[in-house]
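K.L.:
Pasting the sequence and the predicted model now:
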Amino acid sequence: MGIIIKNVNRVLFNNELQLCQIRISNGVISEIGQKVRQSNEDVIIDGKEHIISPGFIDVHVHLREPGGEAKETIETGTNAAAKGGYTTICAMPNTNPVPDNKKTLEAIYERMNQTAKVNVLPYASITKGLKGEELSNMKELKDAGAFAFTDDGVGIQTADQMLQAMEDAASLDLALVAHCEDNSLIHSGVMHEGVTSKRMHLKGIPSVCESVQIARDVLLAEATGCHYHVCHVSTKESVRVIRDAKRAGIRVTAEVTPHHLLLNESDIKESNSNYKMNPPLRTKADQQALLTGLLDGTIDFIATDHAPHTEEEKGRGMKEAPFGIVGLETAFSLLYTHFVQTNIVTLRQLLDWLSFKPAQVFGMEVGSLKIGAKANLTLLDITKEWHIDKTTFLSKGRNTPFDKWKVTGKPVLTIVEGEIVFEEDYYV
C-alpha cells in the first residue's frame, strides 16, 4: 500500500508550475509524473491544484524541554512545526539540563522519539552548562548524535575559547553555530540602540555588539577551516562582514529570521514585549540590508528562532520580559504575503530558503522533491486569505507581534516520511 498525491503543482527551477502526481512507498518518493501507477490499496490524496514543496526545515527552534515545559514541550513545539509546514527542525540546547554530555543528549533523543511529530535534530552545547567556561566534549556528543554545536542565547566571549571550539568542531566535520553578541557592549539593553530606544527611554543594544564578534569569528574560521554558521543576522555591518568573508573563501554561512525581514525598530510603538527579541529589531537600513543579503546569497536561508515564553513572562513589559517570539506557525504565510505576492522574490526562491538551502548548508538528506528522497512534503494553498490568530496556535507560546495580521497562503497538509502529521480543517 502506498500514498498517491494527485492533482498537485510542483514549482520548477524557472518558477513555472507543473501539474503532477506523486507516489509514496515505504516513506519514500517512488514516482513523480503526469500519471503514476495505482493499486486498490493505495491511499489517494487530492492536492486540489495546490503547491507541493519539500518539507520545510528550521535549524533554529527552541523546544524548551527538558526544564521549560511551561513554555513549550517537544510535543507542542513539533505540532506547531507540522502546522507551519516544517518536517525537520533543529532544537537549541538552552534546556535544563543542557545537552553538554552523552547521557543528557541520549535522554533528549529518547523523549523526542516518544513525542515528536516531525524530525528533530538536537544541538549540543559548545560549553558546559552554556556558561562559557569549559568546552563540552564534542567527540562524545557527536557520537551521541549531536547535529551541531551552539551556545545560542549567549555569545562565546573569548577568542581563545572560540578558536579551541572551532578546532574541535572542524576535526569532527560538524558546524559551529554562533549567537554573536559581545557582552561588554550590551550595557543591559533591551532593544536596539536608536531612535525608538531614546523615545521610549529604554537602554539600547548597539549594532556593533553583533558585528564585532562576527568579524572576529570569520577570521578564526579561516584559521581553523571550521564551518562557521551565524544565527539570526540583524545588522547591515554583519551582512557586510559575512559577504566579505565569503568572497575570501572562508567557510561561513548565515541565516535570517522572518521578523527581522518584516519589521524594524519603527514598528515598536509602545512598550509591547512581543517586539522584544534578541537580536533586537534594528533600523530600516538594516532591514533592507538583510533582504539584499538574502537575495545575493550572502545570507543562505531563513530560520524562525521560534522562542516561546509564558504569557506571564511576556506580560512584564519591555524592561523585564524575556527576549523571543514564536514563528513556526506564521513564517510561510508572512513571507509569502510580503515578499512573493509583492514580486520581491519568487515562490521558488522562498521554498528554497525554507527547505533546500538549509539542507544543503548542513548536509541533510532532506529538503528535496525527487524520486528516492524521503517523503517529507508540505502542501500549500497559496490562495487562502486569513488572519493570524494566536489563540489558535498549537505552540504553547502566544508571544507574537503578528497577531491579527492579514496574510495569504497556508500550509494545509504536512507529511513526514510518508505519514500525515497535519491536515488543515478546511482542506480535508
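P.N.:
Alright, I've got the coordinates. Numbers count the residues shown, from 1 in each chain.

K.L.:
C-alpha only now, for contacts and for neighbours.
P.N.:
Noted.

K.L.:
ranges for the helices of this protein?
P.N.:
74-83, 102-115, 138-143, 159-172, 195-200, 208-224, 236-247, 258-262, 284-295, 311-314, 317-320, 331-335, 347-351, 357-362 (DSSP state H).

K.L.:
Check it against this one:
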Amino acid sequence: MSTIYLIRGASILGGEPTDLLLRDGVIAEIGAGLSAEGAEVVDASGLIALPGLVDLHTHLREPGREDAETVESGTQAAALGGFTAVHAMANTDPVADTAGVVEQVWRLGREAGHCDVFPVGAVTIGLAGERLAELGAMADSAARVRVFSDDGQCVSDPLLMRRALEYVKAFDGVIAQHAQEPRLTENAQMNEGELSGKLGLAGWPAVAEEAVIARDCLLAAHVGSRLHVCHVSTAGSVEIVRQAKANGWQVTAEVTPHHLLLTDELATTYDPIYKVNPPLRSGADVEVLRAALADGTIDIVATDHAPHPLEDKDCEWAAAAFGMLGLETALSVVQETLVDPGLLDWAGVAERMSYAPARIGRLSDHGRPLEVGEPANVVLYDPSARSVVDSGSLASLSRNTPYAGMELPGRVLATFLHGRPTVLDGKLT
C-alpha cells in the first residue's frame, strides 16, 4: 500500500478547497495544485477535511464481553465514524484496574490497527467503590493511562473521590466521573417527570446527577486537581459546570450525541433501545445542552458507545441493559444538531471532537491541526450526503442503535491514521 497520498480539493474546516500531501505519517505539504511522484490520489472535491476525531468515552467490551464488541470490531466502527483515537472504558471483565489489563487492551488496539486505543483505568478496584485501584502503576505502564473512571458506576464516597483526585495530580491525570448518586436512582428507569409517572416507569431525578457534579467540582477545587464530568444530561448540570469554570477550577465536561438529539418522549414506545444511563432528558434539557456545547461550557462530544448483544436489549424495559451505539453516527448527529442549525461551524466541530478531547486525555499526536509537519490523522467528510441508518450495516457486533430508520446528514468517506487509510470511499481498507 502506498505511503504517499495526495488529497485533492479538500475544504479544511470548511475553508477554500486545497490539496494535502500525506507522506511518512505526516502532512508534508498543503496548497493548490500539488503533485508527488508515486502518490495515490484521493479526490476530495466537495468534502470537508477535519482532524482525526478523538473519543474520550468508548466501551469496547474486551476483555470479557466479546459477544457485544471486541477491540477489533469497535475500532472498525470508530474508523468508519472518522475517529483515529478512542479511550476504552474500564468496565470490562476483568476490570481494567491493573497495569496488566490496560496493557492488554492497548496492545489489542495496536494489533487491530484501525485507530489508536488509549485505555481508561478504573478509579477503584473492581469498580466496587471501596479501595483505589493501581492508578500509579497504570500511569507508568506501556499504556500510559491518564484518564481514570469507574464509568457505569459512580465514585460515590467523597473521601475516596478526594483521594483519587489527589493521587492523579502526580502524573497530570484526570478523574472522569459518572455522576449518579446511587441512593437517588435505585431502580430508576427513565427521566423523572410527568411522563415517567404516566408510563409507570421509576423516575431518575436530575438532582441525582447534579448533586454529585457539584460535590466533585468543590473537591477538585479544594485539592487543585482535574475533574472531567461524563455524559452531562441536564440543564442544572450545565449551570454547575459553568459556575465551576467561572471560578477557574479545572473542570471539563462532555455530552453524548444521543443527549443532543433524542428526548425522553421516546420512552413512550417502551422500546429498550432508548434506555440509557443517564436517561434521555426533556426537550428543554436538550436545547440547553446544545447551547452549552456551542458556547464552550461543555467542552467535548463523547459517544459513550455502549454495545449490547440482542438478548440484553430485546426484552422488557425494566430488564434491559442501559446503553446505545454511537461511534459510526456521532459526526452526523453533531451536523444535524449543531452545524446545520448554525450553532457550530466546522472549526468548532474540530475543537469539540478532536482538539479538546485530545487535550483532556493528554494525547500528543492526536487532536492536532491540519498543518504542515503535523501527524496525518485526517477525516474526509461529505456534509451534503444523507442516508437512512441501517443497523444491519454497522461494523459493531451489536445492533442497539437508537437511530435505526432515521435519516441523518453526512458521511465519512475517508479516515487516515498516521498517514495510512483505514477507510476509503466509505469502506474499511
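P.N.:
Arrived safely. Everything numeric here is computed off the predicted structure, so don't read it as measured data.

K.L.:
Provide the TM-score value for the superposition.
P.N.:
Aligned and superposed, the two chains score 0.95 in TM-score terms (TM-score structural alignment, normalised by the length of structure 1); 423 aligned residues with a C-alpha RMSD of 1.6 Å.

K.L.:
picking up where we left off before, name the stretch among the helices of structure 1 that sits most buried.
P.N.:
helix 74-83 (a mean of 26; mean count of other C-alpha atoms under 10 Å).

K.L.:
What range does it cover in structure 2?
P.N.:
Taken onto structure 2 by TM-score structural alignment, helix 74-83 of structure 1 occupies residues 71-80 there.

K.L.:
outside of that stretch, which residues touch it?
P.N.:
60-62, 84, 86, 105, 108-109, 112, 114-115, 327-328, 394-397, 412, 414-415, 422-423, 426-428 (C-alpha atoms under 8 Å, 6 or more residues apart in numbering).

K.L.:
With structure 1 overlaid, report how far it is off on average.
P.N.:
Using mean C-alpha distance after the TM-score superposition for structure 1, stretch 71-80 of structure 2 ends up 0.4 Å from its aligned counterpart in structure 1, as a mean over the superposed pairs.

K.L.:
and the helices of structure 1 as TSV, adding distance to K370 of structure 1?
P.N.:
As requested, these are exported to TSV (distance: least, C-alpha to C-alpha, whole Å):
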stretch	distance to K370 of structure 1
helix 74-83	21
helix 102-115	26
helix 138-143	29
helix 159-172	30
helix 195-200	48
helix 208-224	34
helix 236-247	30
helix 258-262	27
helix 284-295	25
helix 311-314	42
helix 317-320	47
helix 331-335	22
helix 347-351	15
helix 357-362	14
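
K.L.:
for the ones you listed, which one sits closest to P54 of structure 1?
P.N.:
helix 347-351 (7.9 Å; C-alpha to C-alpha).

K.L.:
State the distance from the nearest residue to A359 of structure 1 once chain neighbours are set aside to V345 of structure 1.
P.N.:
Using C-alpha to C-alpha, 6 or more residues apart in numbering and skipping the chain neighbours, the partner closest in space to A359 of structure 1 is G367 (5.6 Å). Relative to V345 of structure 1, G367 of structure 1 is positioned 19 Å away (C-alpha to C-alpha, to the nearest Å).

K.L.:
quick one, which of the two is more surrounded?
P.N.:
G367 (27 against 16; other C-alpha atoms under 10 Å).

K.L.:
so what's the more buried one up against?
P.N.:
G367 of structure 1 neighbours (C-alpha under 8 Å, 6+ apart): P54, G55, F56, I57, S355, F356, K357, P358, A359, N376.

K.L.:
Which of the contacts of stretch 71-80 of structure 2 are buried, as a PyMOL select command?
P.N.:
Here is the PyMOL selection string for the buried members of the contacts of stretch 71-80 of structure 2, based on 16 or more other C-alpha atoms under 10 Å:
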select buried, resi 60+61+62+84+86+105+108+109+112+114+115+327+328+394+395+396+397+412+414+415+422+423+426+428
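
K.L.:
Please check the contacts of G367 of structure 1 and keep the buried ones.
P.N.:
Buried subset of those (neighbour count, 16+ other C-alpha under 10 Å): P54, G55, F56, I57, S355, F356, K357, P358, A359, N376.

K.L.:
residues touching the third one, list them.
P.N.:
The contact partners of F56 of structure 1, taken as C-alpha under 8 Å, 6+ apart, are G85, Y86, T87, T88, L351, L354, S355, G367, L377, T378.

K.L.:
mind redoing it with 10 Å?
P.N.:
81-82, 84-89, 303, 332, 351-356, 358-359, 366-368, 376-378, 414 (C-alpha atoms under 10 Å, 6 or more residues apart in numbering).
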